[in-house]
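Student: Build me a structure from this.
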Amino acid sequence: MRDGITFHDGTPFDAEAVKKTIDRILDKNAPTPKANMFGMIKEVKVVDPHKVQLILHYPFAGLLSVLASAEGGIISPKAIEQYGKDLSKHPVGTGPFVFESWTPGQEIVLVKNSSSMTLGRYESFAVDHIGMNVTKKPFDDVRVRQAIAHAIDKEAIIQGVYNNVGKVAVSSLGPKVIGYSPNLKTPDYDLNKAKQLLAEAGYANGFKATVYLNDNKARINVAEVLQSQLKGIGIDLQIQVMEFGAYLDLAAKGQAQMFISGWGNATGDADYNQYNLFHSTSKGVPGNHSFYANPKVDELIEAGRKEKDPQKRKAIYEQAQQIEIDEVPLIPYRSSENLAAIAKNVQGITISPSGYVEINDVTIQ
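Tutor: The predicted structure is shown next:
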């Protein structure tokens, strides 16, 4: 850690702060949503005020990308003690703006700490997808899931809903993510093939189903397009729009037949998507809302975590992604882009692929 850095509350940004942050994440008596991401860490040792040693349960090639991302953000020890469970309402950082207040649904007020400012078109790590709960009929039959994949015209969604902002997704990984492969074979838009697969699965006349989603306007529009497209193969799709928290709760409990969602990536590494979306231990709250489980995929994801050679890791993740595409727990349809309106007198602002507005180099003319 660099010398002389302090949090906005005056607390030193040092090795003790790193240890307290990670120990808090791994506290089994009060687990946080990030516990799954840091589970490979066995112990944090303070070597000196500006150096820590991380002892791991097993090798994890993606550790540095996690620590360098917002997921690895270090928290002020003073703030942890002061705010407890309300910490998310009182963020304390080290950057150019200091948090002043937050009125949910209305505004966040930041006060200038040193210098900076806010927006263009920037490629993103995030991918939007349509999911199916593989434990619920008729989606427990892979042929039904494959039929739906063949019945979705992704190009029409990108053009009609997003006005060509974003690109057709190849897999659950965006093109900028480490582990992405352009060599994957994805289902073509083919209604005849879709109808054939449904007939083979015993649903020649289609069936009724419900897709769940949160009250995001774009996703509501996607649901309406999906409803129209699936009607072409005899599927009567009902749309259930919910408040975001209620939707997440329902999906995490495995109560959603189909769902429209997305997954960002704060680290830029394949593990962030693969482990949370597809590993069998991530069913429910961590992110595997398809309740998908495949021992071979688990094995590959775990191997990808431990492999140090970048090319070997890429090959491992390519194999895992191809299995996921073939078994269709999720249908990735859009690699997203981040848009921002930037005043002409504002220079140097960008949005990182992980979706964060980078304001450290901003100048105002």
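
Student: Please make it C-alpha for all contacts and neighbour counts, starting now.
Tutor: Noted.

Student: and the residue lying closest to Lys112 once chain neighbours are set aside, how many residues sit next to it?
Tutor: Of all residues not flanking Lys112 in the chain, Phe97 sits nearest, at 4.7 Å (C-alpha to C-alpha, 6 or more residues apart in numbering). As a burial measure, Phe97 scores 20 neighbours (other C-alpha atoms under 10 Å).

Student: list the contacts for Phe97?
Tutor: Leu110, Val111, Lys112, Asn113, Ser114 (C-alpha atoms under 8 Å, 6 or more residues apart in numbering).

Student: Going by residue numbers, what spans are helices in the protein?
Tutor: 15-26, 63-67, 77-83, 142-151, 154-160, 191-200, 217-231, 244-252, 270-278, 295-306, 310-327 (DSSP state H).

Student: Nearest approach to Gln106 belongs to which of these?
Tutor: The closest of the helices of the chain to Gln106 is helix 244-252. By C-alpha to C-alpha, the value is 16.6 Å.

Student: Give the buried residues for that closest one.
Tutor: Tyr247, Leu248, Leu250, Ala251, Ala252 (16 or more other C-alpha atoms under 10 Å).

Student: With stretch 80-97 instead?
Tutor: In stretch 80-97, counting by 16+ other C-alpha under 10 Å, buried: Ile80, His90, Pro91, Val92, Gly93, Thr94, Gly95, Pro96, Phe97.

Student: Next: stretch 330-343.
Tutor: Residues Leu330, Ile331, Pro332, Tyr333, Arg334, Ser335, Ser336, Glu337, Asn338, Leu339 are the ones in stretch 330-343 that count as buried (16+ other C-alpha under 10 Å).

Student: Please give the structure of this sequence too, so both can be compared:
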Amino acid sequence: MRYRVFRALALGVVAVAVSSCSQAPAPVQITTHADDYGQPLGTQPVHEGGDLVMGLSNDPDRLDPTTSSSLYMRYVMSTICEKLYDNDSSGKLVPQLATDLPKFSEDGLTVTIPVRSGIRFADGTPFNAAAVETSLQRHLSMEGSQRTGEMGPITGIDSDGQNVVLHYSTPFAPITAALADRAGMIMSPTALKDEGKDFGDHPVCVGPFKFQQRTVGSSIVVERDPLYYDAQNVHFDTITYRIMPDATARAAALRSGEIQVADTMSPQDADALEADPKMHLLVSGSFGFQGFYINIGNADGAGKPVKPLETPLAKDDRVRLALSLSIDRQALVDKAFKGWYESACTPIAPRTTYATTADTACPLYDPERSRKLLADAGVQTPYPITMQVMNVADQLEYAQQLQTMVAAGGFDLRIVPTEYSGLLAAQKSGNYEALLLGWSGRLDPDGNIARFLSTGSSGNYSGFSDPAMDEVLAWAAHTTSPARREALYEQAVRLIGRENPYIYTYRLRNLTVHSNRVTGIEVYADGTVRLGKAAFVSDRNS
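Tutor: Reported below is the predicted structural model:
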């Protein structure tokens, strides 16, 4: 499957707020910013060795590809745990631990994946098709797995010396894209046997680096792996991921030289960092989205049978639609993020495969209609909603702006600052009413929709269940016709806009900064900061 390049540019010199019968806020002056995904090292001379320190904006959950749901885990694992496939800077899927793209049988029910031979995991265990089969079986069947739904309706997995073969009950078009993410991370079968469910405490995979140690809440250290098949192109001795949730502190640490790279920089700091001659700002669009979950039926934990909650917000789609109509997305994102991000209203990223006008359009900002919907629903206004929000400055600022905006539509938004780990726990357990948290995005739309909205999915954090949605998403995953998939995703977006289990509000751009002492760092639209082949600049270039 071919994917178009995703290059998310800001919307222009002047952002015009979406409006309807209500007067929209005055437009905010913004400036366009070109994408810069970074460049591979190529043939430039670099310094061998050294210890890189990255300021990581949040502490990852457990470093287990099967159970993780954290973007920040992907940052760390990108250096120690390669996947069957990856995506490149153009948004194209490419082999990594596989040797070629999958081969689909004529009926689409058998998928054959050729894998590398003659390489080893960091613990010396041979990498082969049997090891891949072991990891994929774990992703598919382990209790608590977050990967099961991503892999589709698999009926069996087997392997021979050089191939892994997936058997399906119905065709599953998104499998290649799924294997370019955590479902495609292959773990040492020896370590899996020794560690079991504790694998994430001592992960062992194939990668340019290997896990050394972790101090929860403080740092994660990885060291160069001499067994890596491309070790001659790995340059750092170690990489330390230092947990630094405060964006201002990360910016200050960059300027002082305490750290050499930092992710998720604040739009409030981005202009100054971009102008700093000692820094290099990487800017990439995102396949993902930001917004907030509404807990509709997640009473016993994500993936468990739904139990509809009895609050008006949970049981009445008019209340959720009213909340959506209370948000002037473009005006809000421009004010809160100084034009570095863009508004979003659906899980389909613009300028990507399957994006159409119909499946990326925003609802009109209409607080008057919002108040009428609340009246029709018979709820007292202002209607109170408690929203958990990541306890970092940018997110709290955005939530406060959102709080002010939705008040005009008849809502009393109550903000609860929460640590990132607490948000992850709340969304999985269902211990929340509304929760502001996004998704870094995947190449295939299935990875941005089915995971969150299919009945019974381990990532269905809203507890949403709709047979019509299940049928549409199943057909979209089973057909290989681009035109048919495009039409089906338009249907899915219409269903989402009717039910609003998740309210999409903006799409960030990945803002990563590194010192000019470092080169070879890349960040693509999947959001992962790639450090594995980076290096310190040679003294001859200083």
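
Student: What does Ala178 of the second structure correspond to in the first structure?
Tutor: Taking TM-score structural alignment, Ala178 of the second structure has Val66 as its aligned residue in the first structure.

Student: again, but for Asn460 of the second structure
Tutor: Per TM-score structural alignment, Asn460 of the second structure is aligned with Asn288.

Student: cool, Ile415 of the second structure as well?
Tutor: Looks like Ile415 of the second structure aligns to Ile239 there (TM-score structural alignment).

Student: Report the contact partners of that match.
Tutor: So Ile239 of the first structure contacts Thr210, Val211, Tyr212, Ala223, Glu224, Gln227 (C-alpha under 8 Å, 6+ apart).

Student: And stretch 235-252 of the second structure, how far out from the chain middle?
Tutor: Put simply, stretch 235-252 of the second structure sits 20 Å off its chain's centre (C-alpha atoms, centre = their mean, to the nearest Å).

Student: And for stretch 400-416 of the second structure?
Tutor: So, by C-alpha atoms, centre = their mean, the centroid of stretch 400-416 of the second structure is 26 Å from its chain's centroid.

Student: got the end-to-end distance for it?
Tutor: End-to-end distance for stretch 400-416 of the second structure, by C-alpha to C-alpha, to the nearest Å: 11 Å.

Student: What of stretch 402-414 of the second structure?
Tutor: So stretch 402-414 of the second structure: terminal residues 10 Å apart, C-alpha to C-alpha.

Student: residues of it that come out buried?
Tutor: Within stretch 402-414 of the second structure, the residues scored as buried using 16+ other C-alpha under 10 Å are Leu402, Gln403, Met405, Val406, Ala407, Ala408, Gly409, Gly410, Phe411, Asp412, Leu413.

Student: now the residues you listed as JSON lines including distance to Ala474 of the second structure?
Tutor: Formatted as JSON lines, those follow (distance: C-alpha to C-alpha, whole Å):
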{"residue": "Leu402", "distance to Ala474 of the second structure": "34"}
{"residue": "Gln403", "distance to Ala474 of the second structure": "36"}
{"residue": "Met405", "distance to Ala474 of the second structure": "37"}
{"residue": "Val406", "distance to Ala474 of the second structure": "35"}
{"residue": "Ala407", "distance to Ala474 of the second structure": "38"}
{"residue": "Ala408", "distance to Ala474 of the second structure": "39"}
{"residue": "Gly409", "distance to Ala474 of the second structure": "36"}
{"residue": "Gly410", "distance to Ala474 of the second structure": "37"}
{"residue": "Phe411", "distance to Ala474 of the second structure": "35"}
{"residue": "Asp412", "distance to Ala474 of the second structure": "37"}
{"residue": "Leu413", "distance to Ala474 of the second structure": "35"}
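
Student: Return the closest of the residues you listed with respect to Leu374 of the second structure.
Tutor: Nearest member of these to Leu374 of the second structure, counting by C-alpha to C-alpha, is Gly410, at 7.6 Å.

Student: Just give the nearest non-adjacent residue to that closest one, would you?
Tutor: In space, Gly410 of the second structure is closest to Pro382, 4.8 Å off (C-alpha to C-alpha, 6+ apart).

Student: Next: Ala315 of the first structure.
Tutor: Counting by C-alpha to C-alpha, 6+ apart, the residue nearest Ala315 of the first structure is Gly179, at 7.9 Å.

Student: residues of the longest strand seen in the first structure that come out buried?
Tutor: Ranked by residue count, the top strand of the first structure under DSSP state E comes out as strand 121-132. Neighbour-count burial for strand 121-132 of the first structure, with 16+ other C-alpha under 10 Å as criterion, is recorded at Tyr122, Glu123, Ser124, Phe125, Ala126, Val127, Asp128, His129, Ile130, Gly131, Met132.

Student: any idea how far the aligned residue in the first structure for Val406 of the second structure is from Asn294 of the first structure?
Tutor: Aligning on TM-score structural alignment places Val406 of the second structure opposite Leu230 in the first structure. Remark: distance between Leu230 of the first structure and Asn294 of the first structure (C-alpha to C-alpha) = 27 Å.

Student: same question, Val211 of the first structure
Tutor: 24 Å.
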